Each structure stands twice: as structure tokens, then as C-alpha cells.
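S.K.: Starting from these lines, generate the structure:
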Amino acid sequence: MSVASANLNIMIKAARIAGRSLVRDFGEVENLQVSMKGAGDFVSRADMKAEQLIRETLTEARPNYGWLGEETGGSAGTDPTRRWIVDPLDGTSNFLHGLPHWAVSIALEHKGEIVAAVVYDPVKDEMFTSEKGSGAWLNDSRIRTSGRRNMIEMLFATGVPFGGRADLPETLQDLARLMPVCAGVRRWGAASLDLAYVAAGRLDGYWERNLHAWDVAAGILLVREAGGLIDGLEEDTNPVTSGDLICANEPVFANFAKIIRD
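M.R.: This is a model prediction of the structure:
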């Protein structure tokens, strides 16, 4: 981003610090004994350490802001209008399995609205950033949602529920309706990057259920500032609070939303 605010610069700094720590730990994952308990414990520690680094960096600069983090929960600040919303490691299962697709996600909320966002992929050194009214950026380049208009040419992403979650049947029904009319559906395993990829035009749309605020807060602003449309699966609901969302480029949003909401 050519000119960033002080807050966004602090967020970028925090994401890079956490990213360096996570990349070092990621290099150790493949050396761990293949044991879910051993590897899972290791990744949990890496996750917690990254969140601590982010919180220290942000709090040092803005001690009065509130906080909502995946690992440490929420706490009010002396400024009740602002809070950080942080996922220190989005894509934990990918990280655990040595898959190089995961990210650090940091959003700043002001009076209930996301006003600044960072999604950082340290492995690829891709820094997605946005501020309200200033567009969306990947490193130093402006990004926009795709201009595709024909569903059959479009690539979408979602999250497929795992571990016997109750929403699996709904997602399978979504896929049955969507896949015959599009170019494909991807399941990358990191919601923040799915949203960033929609903003960058790499994906044409994305939907998912049962997400948390820290999964989507930063990515929502990226999509909007890149010219995309985003809504809850229930029309006119806030995805940050509902945990359900659908987004796409403007030309296809209505058609895509109808297929998923049917």
C-alpha cells in the first residue's frame, strides 16, 4: 500500500513479527514424529506464541484498544469504540500437516465496523492490506475482484465441515447445486486467504458456515475494498457476528447467492 495509516503500519509490523516466528516453527513440523498429540501440542504452542507476539506489538502501540483473539479470547479496552480482532494462525490443520497455506489475520474494528485489515501469508511473503475507503492491496499492487461474468468459467471456494459437524449435509447440498454450473470448487482450509483470494481475483466467490469473527474480519474488508460484494447467508446479516458468509465479484453475486441460499 503506497500510503498507510499509523494503525495499518502497526498491524503490518505485528503480522511480520508473528509470521517470522511461525515460519521458523513451520520448518520444524516436518521433523516432528508423526503423532497427532505431539505435533498438535507443538502447533498449539506456535499458535499461542504468535498471538502473544501480535498482542505485545499492538498493545505497546495502542494500549487503550480492546482485543479479541482466537487463543486468548476477548477483553475490553479503555477505548470502547476500537478493538483488534486477531487470528494468529489461520489454517492450523494445514500448518500441522506441513502444507504451506496458512496466514496471520489482523483486523481493526471501530464502532462495530472493520476499518483496517491485514492478511499475511509468510510462506509466500504475500501481504494483503486494506483500509476503509483506500482500496485493497497485495504488497505494493492494487487488487480488484475478478471481472468474470459467466458462472461456467468461475472458480469458487468453501470450507467442507469435518469431524462429523452438523452442517456437513448443507454444504454437500450447496456443492451439488453449484458444481454442475461452475469451473470448480476449492477447499483451501484458511478462510482469511479464501477471502483475500476473492479480493485479488484469484477466486470468483466464496461461502462458508460456522466461522468466527477472527476468521473473517480482515478478509471481509479486503473483499469490499476490492469491489466485491459480501453478505451473510441470511440476507442482510453481518458475517462478523453471524459466522456465515457469501461473497463474490459484483457481476455474479446475485446468481451465486441464489444458488447457495436456495
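
S.K.: From here on, just use CA atoms for contacts and neighbour counts.
M.R.: Will do.

S.K.: Apart from its chain neighbours, what residue comes closest to Leu8?
M.R.: Computed as CA to CA, 6 or more residues apart in numbering, the closest residue to Leu8 that is not its neighbour in sequence is Ala116, at 6.5 Å.

S.K.: What are the contacting residues of the strand or helix carrying that neighbour?
M.R.: Secondary-structure assignment from DSSP states H and E places Ala116 in strand 113-121. Strand 113-121 has contacts (CA atoms under 8 Å, 6 or more residues apart in numbering) with 7-8, 11-12, 15-16, 19, 101-109, 126-132, 192-193, 196, 217-219, 221-222.

S.K.: out of the residues you listed, which are inside helices?
M.R.: Per DSSP state H, helices hold the following members of the contacts of strand 113-121: 7-8, 11-12, 15-16, 19, 192-193, 196, 217-219, 221-222.

S.K.: Which residues belonging to stretch 7-18 are considered buried?
M.R.: Neighbour-count burial for stretch 7-18 flags 7-8, 10-12, 14-18 (criterion: 16 or more other CA atoms under 10 Å).

S.K.: Kindly report the same for stretch 177-190.
M.R.: Buried residues in stretch 177-190 (16+ other CA under 10 Å): 178, 182, 184-185, 188-190.

S.K.: which residues are in contact with the helix or strand hosting Ala176?
M.R.: Per DSSP H and E: Ala176 is located in helix 168-178. Here helix 168-178 makes contact (CA under 8 Å, 6+ apart) with 160-162, 259-260.

S.K.: please give me the structure for this one as well, since I'd like to look at both together:
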Amino acid sequence: MDLRQLASKVEEVCRTAGNHALREQLNPSVTKTSRERGGISVGHYASDIDSHLQQYVMGALNEIEPHKSYWDELAGEVRPGDRFWCVGNVDGSINFARNLSEWTVTVSLFEANDMGEIYPILGVVHAPALDLTYMAARGQGAIRVRRLLTTEKRERVIPSTWPHLSDSVLCFGMSYFRNESRRALATVNDLTGKPADIKRIGPVSLDLCKVADGTYDAYFEPSLHSWDIPAVAAGAIVLWEAQGHLSRWDGSLINWHEANDIVATNAVIDDELMPYLAARSDNPTVSNPSNDERIARTQEMPPIYE
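M.R.: Sure thing, here's the model as predicted:
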């Protein structure tokens, strides 16, 4: 099965899982609990939906196209060509708990290249309460599926072409952790008065897709952790296939095995935006590269995207 066909199958799985999750959103069983993350106890909105969702999606994916393992089970030797499904929890758990519409179900597929490096090559981001889906596969472009009443509209997405911070529309994300949120808000403060608007809606998967389709000119968030990888990976494919840019705040490539300060852009606003992010990067020793240097680094990522 080629990647385009596989993406369509995964979309069907996400839609079915999303319908179950949407019904669960109306259930008052969603509670606020405490969870250990990074050695710190943080508030977390949770219900049984995460485990039910993962169990259903993993079973359905295994029937469509079984692979060696899943992303969170990676261990031991990885051989070139090995593929790994990556299934997330509900992305946007607070939105889900508070009966907001901006939450998603995400699935991505990782593949190991000839050097044993693993990158996502397929992604689906489904927002059940919005009846909106984004999907993309390597070399196939990015698609947005919108459903209104009985009609369905499938369209290729492309980023905005707005090149300046002035009158741009940006979006940012915040963290469970106080110091990380302070860094996000400090960056927003640095940018005050330059964009037309800076929005905070979330979740990360949907924010990435909204850069891909031109809703936002750029999105940034500090310190996305290992538990964010499923959402970031699914949105990243949509962004890449739409010809947007994704990197860390210092201009380096995303590391799929550690925390990242991420920034997604329309690929033309970078020169004005990146210095603000580099100044607040968690890796300040790395100099802020020019746009040409960032493009060159992306071209060095074999053999996924130019």
C-alpha cells in the first residue's frame, strides 16, 4: 500500500476514534488529576478516553499495516526501512475537558533512513468537534478535509506568503511548567506591537496545521517534551508537505528524541521572526542562522525533505 492510500486509511481510523472521543467529551467523567512529568507534579486533565483511544487506534492500524513496533516502544537496533506507528493521546486535554472544540486525535508514521535516523513520513490530525482533518504523506502534498452538513471539501493547503512581522498573525503555546511558560510569555512580550495579533488557542498539532494552511503566519512554543512527539510529528508532516518550515528556536533541526523549542513558519517570515526566538532559546550558545543557512540545514536532512 502506498503512502497516499495509507494516509486515507489512517484518516478513517482517526475519524472513527474521534467520534468516540467527541461523545466522551460530553461525559462528566473527565477529571483533573495530578501526574508526574519531569519529576514535577503537574495538574492534568484526564479521563479514560486516552487509553480507550490508543487501544482502538493501535488495533485498527495493526490490521491495516502492521509494523515492527510503536514509537513509544522503540528499543534495540533499528534497521533502515523500519517503520513505527506513533499514536497520541487526545492533543489539547484542557480544551477537551473544558468543552472547547480545539482538540485533536493524531497518528503519524516514522521511518528509519539509511543512517538509522528516524523521521515522520505520514501524519493525520483530526479535530472531531470542528469536523476538520489534515493529512499528509511524504511526497504527496498536504490535504485539508472540511465537512459542512452533507458536503465534503478536500483541498491542498499552502502557507501564507506574508513576509513581515508587521500585520502578521502569530500563535504561541504554553507549558505545564512555570519557567517554560514564563519564557513563552517573555517572547510574546518582546514581539508586542509588531504582529497584528498573537493568538493562544492550541493544541500544537492544530497550530502546526494552521500555519500550513495560512491561518497563521507562524507558531512557536518552548520545551515541547517527549509526550508531545505524537502531536508534533503528525502536524510536522502537514507543514512540510505544504512547504512550510519547522525548526528549533535556534534554527537547528527538530530532535525527535528530546525536548524542543519549536517554531513553524510560512517560510518567508523567518528572517524577521527568528532573532526574537533565538534570543529566548534554551540553547543560547547556538548562533541564529540566516534563512539561507536554515534552508541548507533542511536540505541536509536525508532523505526526507528538501
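
S.K.: Fetch the TM-score of the aligned pair.
M.R.: Remark: TM-score between the superposed chains equals 0.87 [TM-score structural alignment, normalised by the length of the first structure]; 250 aligned residues with a CA RMSD of 2.4 Å.

S.K.: residue range for the strand holding Ala116 of the first structure in the second structure?
M.R.: Per TM-score structural alignment, the counterpart of strand 113-121 of the first structure in the second structure is residues 119-127.

S.K.: With the first structure overlaid, how far apart is that stretch on average?
M.R.: Comparison of stretch 119-127 of the second structure with the first structure after fitting gives an average deviation of 0.9 Å (mean CA distance after the TM-score superposition for the first structure).

S.K.: Geometric centre of the first structure: which residue is closest?
M.R.: The C-alpha lying nearest the average C-alpha coordinate of the first structure belongs to Ser192 (CA atoms, centre = their mean; 1.3 Å).

S.K.: Now do the contacts for the counterpart of it in the second structure.
M.R.: Under the alignment (TM-score structural alignment), Ser192 of the first structure pairs with Ser205 in the second structure. With contact set as CA under 8 Å, 6+ apart, Ser205 of the second structure has these partners: 91, 104, 106, 125, 231-232, 234-235.

S.K.: how near is Ser205 of the second structure to Thr31 of the second structure?
M.R.: 23 Å (CA to CA, to the nearest Å).

S.K.: Quick one: the helices in the first structure, in order.
M.R.: 6-29, 36-61, 92-96, 168-178, 191-199, 213-225, 239-242, 253-261.

S.K.: Which among these is found nearest to Ser141 of the first structure?
M.R.: helix 191-199 (12.2 Å; CA to CA).

S.K.: Mean deviation, that closest one versus the second structure?
M.R.: Counting by mean CA distance after the TM-score superposition for the first structure, helix 191-199 of the first structure comes out at 0.4 Å.

S.K.: distance between that helix and the chain's centre?
M.R.: Computed by CA atoms, centre = their mean, to the nearest Å, the chain-centroid distance of helix 191-199 of the first structure equals 6 Å.

S.K.: can you check stretch 234-254 of the first structure too?
M.R.: Using CA atoms, centre = their mean, the offset of stretch 234-254 of the first structure from its chain centre is 14 Å.

S.K.: on that earlier part again, ranking by neighbours, what's the top pick from the contacts of Ser205 of the second structure?
M.R.: For the contacts of Ser205 of the second structure, neighbours were counted using other CA atoms under 10 Å, and Ala234 has the most, 35 neighbours in all.

S.K.: Which residue of the first structure is paired with that residue in the alignment?
M.R.: Under TM-score structural alignment, Ala234 of the second structure pairs with Ala218 in the first structure.

S.K.: Repeat that for Leu253 of the second structure.
M.R.: Under the alignment (TM-score structural alignment), Leu253 of the second structure pairs with Thr237 in the first structure.

S.K.: what's the spacing between its match and Ile12 of the first structure?
M.R.: For Thr237 of the first structure, the distance to Ile12 of the first structure equals 29 Å [CA to CA].

S.K.: What of Asp125 of the first structure?
M.R.: Going from Asp125 of the first structure to Ile12 of the first structure by CA to CA gives 12 Å.

S.K.: Go ahead and confirm Cys86 of the second structure touches Asp72.
M.R.: Yes. Counting by CA atoms under 8 Å, a contact exists between Cys86 of the second structure and Asp72, whose distance comes to 7.3 Å.

S.K.: More neighbours: the two, which one.
M.R.: Ranked by neighbour count (other CA under 10 Å), Cys86 of the second structure and Asp72 place Cys86 first, with 25 against 15.

S.K.: contacting residues for the more buried one?
M.R.: By CA under 8 Å, 6+ apart, the contact list for Cys86 of the second structure reads 70-72, 107-110, 230.
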